[in-house]
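Colleague: Sequence first, then the predicted structure, then my questions.
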Amino acid sequence: MTIRRVGAYAVLAVSTALAGAAQAQVSDDVVKIGILNDQSGVYADFGGLSSYEAAKMAVEDFGGMVLDKPVELVTADHQNKADVASNIARQWYDVDQVDAIMELTTSSVALAVQGLSAEKNKITITTGAATTTLTGEQCTPLGFHWVYDTHALAVGTGGALVEQGGDTWFFLTADYAFGYSLEDQTSTFVKEKGGQILGSVRHPLATNDYSSFLLQAQASGAKVIGLANAGLDTANAIKQASEFGIVQGGQRLAALLFTLAEVHGLGLEAAQGLTLTEGFYWDRTDESREWSKRFYDRTGKMPNMIHAGTYSAVMQYLKAVKEAGTDETDAVAAKLHEMPVNDIFAKNGKVGANGRMIYDMYLMEVKKPTDSQGPWDYYNVLATIPGDEAFIAPADSGCPLVQ
């Protein structure tokens, strides 16, 4: 287990009229946030230490202090293991007096830490995990889901792609619960939009040879081959699809969980024509370009939605502490539910009663190498998916907190 600490950042004075009251309402004279994620495994590029760097940027941009008290970050590698993550979180809460934990890549980790945090009366803001269960059956008053989820990916890459003409589908699906869920949810939206499912094939987790599966997909004649998998499974399937000339032959690849970091790792030659959904693209607005350039200067890479979302989550948490006038958990959680989200990541975002932050998502297509203007110029934005369409309405989420 690796734990890194960063001390208090530079001082930003708060109104002296409020200083005395604020000092009395910040526990332990410090506001402490933990960034807990995969820093050495298959999702290290997906979030990893770059998410931690984004969190540091948020603290610095906020001024390093809130309510006249310093903000401190700690981070650790959970190794994609729920028990490891829970042990770290317990130590952070019981010994290190951490106030909130964020990022939480991997759904099993996020669910375990969110449940523990509810017991400990602490806030979690998940930016790296996919499951809708976080804001569904296992929602808590103190748990927030900030970036993407399986529903939004299915709506974006499934439903929206049908509207772009991709009305027949064949799935390559990882043979475990995550893959089944992605295929099932995406199929629902494809059918709702008038599309057809021509077939599917399941592959073992972490397989190396996709040739037989890709040949079945190619032979189906489907306009879209949906990759209901993640991480190295998706990357390897895309590499081998490129060798088969599937995109060049007129079929589209739809990666149901893929980000800019993985596209960069593959390269445009292999990833060209790929369709995917993200909640952030660095080259979409002047504001996103300016922030992403600062992120690049620190990390050597452009951010994906996990990195930008982690920045947003830390920034919004600090705003909520300031608005509440305390770091007391229930008061801060109430402010997180009330306050709109307006930053480099989301515009007019809103948090539902189930803790789901609702904001616009984007359907992307990876450019051909000849169309790219240079490094990291990878996406064409095909469509904007309004937040109310991308995410499950709180009333329909299955969250017992929602009346």
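Modeller: Looks like it arrived, so ask away.
Colleague: Could you use CA atoms for every contact and neighbour count after this?
Modeller: Fine.
Colleague: how far does stretch 29-44 sit from the chain's center?
Modeller: Averaged C-alpha coordinates place stretch 29-44 at 14 Å from its chain's average position (C-alpha atoms, centre = their mean, to the nearest Å).
Colleague: which residues sit against that stretch?
Modeller: Counting contacts by C-alpha atoms under 8 Å, 6 or more residues apart in numbering, the residues outside stretch 29-44 that touch it are 23, 45, 47-49, 51-52, 55, 66, 69-80, 85, 92, 97-105, 128, 231-232, 327.
Colleague: From these, which land in helices?
Modeller: Helix and strand membership here follows DSSP state H; of the contacts of stretch 29-44, those in helices are 23, 48-49, 51-52, 55, 85, 92, 231-232.
Colleague: another one to put next to it:
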Amino acid sequence: MWNILRLISVILGSALCWTGAFAQSPAIKIGVLTDLQSVFSDASGLGSVTATELAIEDYKAAGGKIAVSTIVADYQNKPDIGSNIAREWYDIGGVDAIVDVANSSVAIAVSEITQQKNKVFLATAPATSQLTGEMCSPNTVQWYDNFMLASAISLGARADGPKKWFFVSADYAFGRDLQRIATSLIEKNGGKVVGSARHPLGVADFSSFLLAAGSSDADVIALANAGSDVVTAIKQVNEFQITRGGKRVVAFLAPINTINALGLPVAQDLIITEPFYWDLNDKTREFASRYFARMKRMPNFVQAGAYSAVARYLASLDKLVSERKDPKDGKAAIKQMKQGSWSDSLFGDSSIRKDGRVIHDTYLFQIKKPAESSKAWDYHKKVGTVSGNDAALPIEESLCKLQ
């Protein structure tokens, strides 16, 4: 009898402690782990910090139940530095979720640590498909990947499109993964890759890679790189007049900040793919206006993804709190994020698959000629839409083992 009373006392005591914990507002800390001064700083960087802050402000304005704070650090494009920051944040910094992390190698390391610590990784900036493939995690969701980038661009290899492709690719996880996926899709659509050249991160001289592409019999030169690398490559395509013989240049990852850095005289007619553009509809324009007021430039899809992911994460935590569940349980938070579909203010109809891949439409754009642009930042002309399901690797082909 005494043992039974003691057991009841322990159970009641635990329940009272849990109730007491929620008598005070639970607190969550989000770490924006980003590139502040190197090749990805323009594509993510302070822009992702600002987008995260906007999402938190909107959450608080809507009466969110949880106190939210942020911390920011630069991983310096080094997996060891990124890993050390993630561990320190999780172990002693009180961080519950990490967002951004554009460098794919760093992102893979952060995803592994996040699972070990049962936290949350909102992978809004890295493109490697490994995060929702063979290295998928119940603690990670990914807002876009290389398959999405490749799917729209590779449609050009269909019946009436160019057939011969030459890749200039970044020689690290992102570039190798993107070239592999795109090659498979190009061949599936009847095209052929006739050559490729790989370059290190942050290279200043693309002449040898571009001249090799220019001297090939390819119809298309495909740039599978990112950040300042793609800016440099496109500038040198123009400088060396690589397209003078009729070759077309496509860039798998050239967000609006890249186009702005190039200018329309250089970037005109470039084919790109993005799941977000600031001037798509009233909601994207409203967000862009608020973002521009702080950053003095328009957001790209990576930065919009940070806003979207943080908004979905915080809404899911509110649901956990309302059900008396622990909002600091990373797996529970991700599981809640995956429940059902929602109408995202920036990406439209969205859902998250069991492998962690966020599903939403993406678009094929052609960059306008200077004469076609009617206002500042008016760069994109939509020429196609790829449905969310078509822009993601079929789930039955995924190497992810999550159930």
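Modeller: Nice, I can see it. Every value quoted in this text rests on a predicted model; they were computed, and no experiment measured them.
Colleague: about what we covered before: quick one: which of the ones in helices among the contacts of stretch 29-44 of the first structure is nearest F258 of the first structure?
Modeller: Set against F258 of the first structure, the nearest of those by C-alpha to C-alpha is G231 (7.5 Å).
Colleague: what about the closest one, neighbour count?
Modeller: By the other C-alpha atoms under 10 Å criterion, the neighbourhood of G231 of the first structure contains 16 residues.
Colleague: Checking the spatially closest residue to it that is not a sequence neighbour next. Helix, strand or coil?
Modeller: Computed as C-alpha to C-alpha, 6 or more residues apart in numbering, the closest residue to G231 of the first structure that is not its neighbour in sequence is V42, at 6.2 Å. In three-state terms, and counting by DSSP: H, G, I helix; E, B strand; the rest coil, V42 of the first structure is coil.
Colleague: So what does V42 of the first structure match up with in the second structure?
Modeller: Mapped onto the second structure by TM-score structural alignment, V42 of the first structure lines up with V39.
Colleague: just G273 of the first structure next, same as before
Modeller: G273 of the first structure maps onto D269 in the second structure when the alignment is built from TM-score structural alignment.
Colleague: who touches its match in this structure?
Modeller: By C-alpha under 8 Å, 6+ apart, the residues touching D269 of the second structure are 366-369.
Colleague: hmm, try it at 10 Å
Modeller: The neighbourhood of D269 of the second structure, defined by C-alpha atoms under 10 Å, 6 or more residues apart in numbering, consists of 248-250, 365-369, 380-381.
Colleague: next one: D96 of the first structure
Modeller: When contacts are counted by C-alpha under 10 Å, 6+ apart, D96 of the first structure is found next to 32, 74, 89-90.
Colleague: Distance to Q216 of the first structure, neighbour count and secondary structure for the residues you listed - can I get that in JSON lines?
Modeller: Putting those into JSON lines (distance: C-alpha to C-alpha, whole Å; neighbours: other C-alpha atoms under 10 Å; DSSP: H, G, I helix; E, B strand; the rest coil) gives the following:
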{"residue": "K32", "distance to Q216 of the first structure": "52", "neighbour count": "22", "secondary structure": "strand"}
{"residue": "V74", "distance to Q216 of the first structure": "47", "neighbour count": "19", "secondary structure": "strand"}
{"residue": "A89", "distance to Q216 of the first structure": "45", "neighbour count": "25", "secondary structure": "helix"}
{"residue": "R90", "distance to Q216 of the first structure": "47", "neighbour count": "18", "secondary structure": "helix"}
